[in-house]
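**Q** sequence and computational prediction follow.
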Amino acid sequence: MKVGLITNSLTWAGMKDLKQISEWAYENGFRDLEVGPTVELDEKIFSDIKAEGKIDISALIYCRNFLDEENDIGKEHKEQLIKRIEFAGKLGIEKVICSTGVTKDAYYGARFNPEKSVEAVTIWLKELMEHAEKHNVKIAIENCPMMGNIAISPYMWEVLFDKVDSDKLGLAYDPSHMIWQFMNPYENILKYRDKIFHFHGKDTEVLYNNLSKVGILHNITEETKFFEHQWWRHRLVGLGDIDWNKIIANLYEIGYEGTISIEHEDPVWEGSLDKVEQGLIRAKNHVQRFIEG
C-alpha cells in the first residue's frame, strides 16, 4: 500500500499548479495523486509528472449529479466525465472516481429513497462502462451521499453491481461516510474485497452532545454555516471515530495493494495553505505508521 492525496484541498487553498502539487507531495512523503476537477487536464504536465517517476497519478476524480435534468447540467457533467475517461486511458491513469447521479424523484420531504433512481442510474452506468472498457479504465464509485449519488450503502452496492456486471466497475471506498450514516466501516472491507479499487483516507467525528439536541435531520448548509448545531464533521485521519489500525489490518487481509488517498475536508485544519499542508502531512503520518508497522 502507498499513501497519496486528493488535490482538492490544496487547490482550494491556492496551490493550483499540478507540477507544484506533485513536487510538494513527493517532498512530504506522498507517493500518489488523485487529481480533482479544478486541475486542468494538461496532457504534457500529466505526462511529465508520470515520466519523472517520483510520484504516480493513479486516479482522476469527478463527482457530480450526472442525472440532473435542469438546463442540461447533467449532460454537461457526463461529457466532462467521459472526457476524463478518455484522458486517463490515453495517459495510462488506472482509475476514474465518480458518483452515480441521482434523479429528483428520489427526494421527498426530509426523506431520501435511492432505489427510485436505480433504473436511470443503471442505464447511465452501462453507457459509462462502455467508455471505460473501451479505454481500459476502471470506474470507482465513491460512497459519498453528496454530489448526486445512490451508491451510498452496502445494500445499494449490491443492487448496482447486480445490474451492471463489469470487472471495471468497483468502489472508491470512503469509511468516513459510513460513520455518520451509522454503518460498519470495517466488515464491509472484507465483504467487498474484490470491488475495492481505491481507498479514501478521511475520518468523521460524531458530536454526540449536538446529536442529542438536534437529531440526525438537522444539517448545516453552506449559506448558514450553523456549526454550533452540526452533529458530525469530517476530520483528518486519526482525529475522528475511525480505528485506522483496524482499517489497515483489514486492507492487508484482503490483499489491497493500492493507494490510501488522503482527502482533507477537516474544518479545523483549513483557513490557510499552511494549515492545509500541515493537515495533509498529519493525516499521512497517522496512516503510514500502521502501514509500516
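**A** That came through, no problem.

**Q** make it CA atoms for all contacts and neighbour counts henceforth
**A** Noted.

**Q** quick one: the strands in the stretch 1-150 of the chain?
**A** In the stretch 1-150 of the chain, the segments counted as strands under DSSP state E, counting those that start in this stretch are 2-6, 32-35, 56-62, 95-98, 107-108, 111-112, 138-142.

**Q** an error on my part: the question was meant for the stretch 151-293 of the chain.
**A** Using DSSP E, counting those that start in this stretch, the strands of the stretch 151-293 of the chain run over residues 169-173, 196-201, 203-206, 232-235, 259-262.

**Q** comparing those strands, which comes out most buried?
**A** Stretch with highest mean neighbour count among the strands of the stretch 151-293 of the chain: strand 259-262 (a mean of 26; mean count of other C-alpha atoms under 10 Å).

**Q** alongside the first one, take a look at this:
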Amino acid sequence: MKIGLLGLPIEETFKKASEKGLEFVEFSINVESDVDHFLNELPKIADWMQKYNVGVQSIGRWGSDRIDPVGKIIEGELQKSYQLIDAAQKLNCENFVCGCNYRKEISYYENVNAAIAYFSKLIAYGKEKGVKISTYNCDWNNFVDNEMAWTIIHGYLPELRIKFDPSHSRYGGRDYLKEMRDWGHRFNHVHIKGSVIIDGKRFDDPPAGLDQTDWNTFMAILYAKGYEGGLSIEPHSHVWEGELGEKGIDFTVEFLKRLVI
C-alpha cells in the first residue's frame, strides 16, 4: 500500500507530498470546480510529477447531478467525466471516482437503472483509457454509498469499484468494519480521515490516530482482502488548519507508516 495526500492541483501539493515522504497526490475536481482550468493545467501537473517524483493516484468529481428528474443521463456532466478520465490517462492515474445523485421524482428502481446506465458508460470509456471507475461512499449528492446500493449496482457491474472512507460510514450510522469485510474486495482507493462522534452527532474530523476509528482492525481487513491501492490522507477539519493542520498531517503520516507492512 502507498500513502498519499488529497489536495489542490497546484505545485504546493506536490512539494508538500514530497517533503513528507509520500508517494502520490489525489485531486477532487468537484461540482464547484472549473474542469477546463484543470485540463489546461495538465502539462504543468505532469512537470510537477516529474520534478517531485510524486504520482497522481486518483482523480474524483463529487457533488454534481448526473441524472435528470426523469432518469436520463445529463450529457454535459457525462462529457466532463469523460474529460477527467482522459486527464487520468494522461497523468498515468489509475482511478476515477464519482457518485450518482438520487431523483425523488422517480422510484428507487428507476434511480438504480439510471445509475447503472451512467456507470456502464464510464466503465466502458475507462477501459479504453486504462482507468478504473470507483463510486465514493459519501452521501454528497450520491445514493450509491451503502450496501443496499452496492448489492444491486455493483452486483450488476462487476468492474465497478469502491472508494472507501470509514468516516462516512460512521457518520451514516453504518458498520464500517462489516462493509469492509463484505465489500473490501471491490475497494480501489481509500481515504484516511479521522472521525469523532459524541452524543450521536459528528463532532470533528481530527487526524487519523486521534479519533475513534479502529485503524488497526481497519488495516488488518485491508490486508485480508488483498488491498494494494492508495491510502490517501484527507485533511478535513476546521480545527486542524494552518500550523496545527500541518502537524496533524505529519502525525497521520507517521501513524500510518507503523501500520503499513
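**A** Thanks, I have the structure now. What you see is a predicted model, and the numbers here were worked out from it, not measured in a lab.

**Q** so after superposing, what's the score?
**A** Their TM-score after superposition, calculated using TM-score structural alignment, normalised by the length of the second structure, is reported as 0.86; 252 aligned residues with a C-alpha RMSD of 2.6 Å.

**Q** take the strands of the stretch 151-293 of the first structure and lay them out in TSV including distance to residue 185 of the first structure.
**A** Shown next, in TSV, are the strands of the stretch 151-293 of the first structure (distance: least, C-alpha to C-alpha, whole Å):
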stretch	distance to residue 185 of the first structure
strand 169-173	9
strand 196-201	12
strand 203-206	11
strand 232-235	15
strand 259-262	15
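
**Q** circling back: can you lay out the strands of the stretch 1-150 of the first structure as a markdown table showing mean neighbour count and distance to residue 84 of the first structure?
**A** Putting the strands of the stretch 1-150 of the first structure into a markdown table (neighbours: other C-alpha atoms under 10 Å; distance: least, C-alpha to C-alpha, whole Å) gives the following:
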| stretch | mean neighbour count | distance to residue 84 of the first structure |
| --- | --- | --- |
| strand 2-6 | 24 | 16 |
| strand 32-35 | 24 | 11 |
| strand 56-62 | 23 | 7 |
| strand 95-98 | 27 | 7 |
| strand 107-108 | 12 | 29 |
| strand 111-112 | 11 | 29 |
| strand 138-142 | 27 | 11 |
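
**Q** could those be laid out in TSV, adding distance to residue 244 of the first structure?
**A** Output for the strands of the stretch 1-150 of the first structure, formatted as TSV (distance: least, C-alpha to C-alpha, whole Å):
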stretch	distance to residue 244 of the first structure
strand 2-6	13
strand 32-35	19
strand 56-62	22
strand 95-98	22
strand 107-108	34
strand 111-112	30
strand 138-142	19
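
**Q** ok, which of these comes nearest residue 256 of the first structure?
**A** For those, proximity to residue 256 of the first structure was assessed by C-alpha to C-alpha; strand 2-6 is nearest, at 10.2 Å.

**Q** got the contact list for the closest one?
**A** 25, 30-36, 257-264, 280, 284, 287-288 (C-alpha atoms under 8 Å, 6 or more residues apart in numbering).

**Q** next one: it to chain centre, how far?
**A** Its chain's C-alpha centre lies 12 Å from the corresponding centre of strand 2-6 of the first structure when counted by C-alpha atoms, centre = their mean, to the nearest Å.

**Q** for residue 19 of the second structure, see how far away the aligned residue in the second structure for residue 196 of the first structure is.
**A** Aligning on TM-score structural alignment places residue 196 of the first structure opposite residue 187 in the second structure. As for residue 187 of the second structure, its distance to residue 19 of the second structure is 28 Å (criterion: C-alpha to C-alpha, to the nearest Å).
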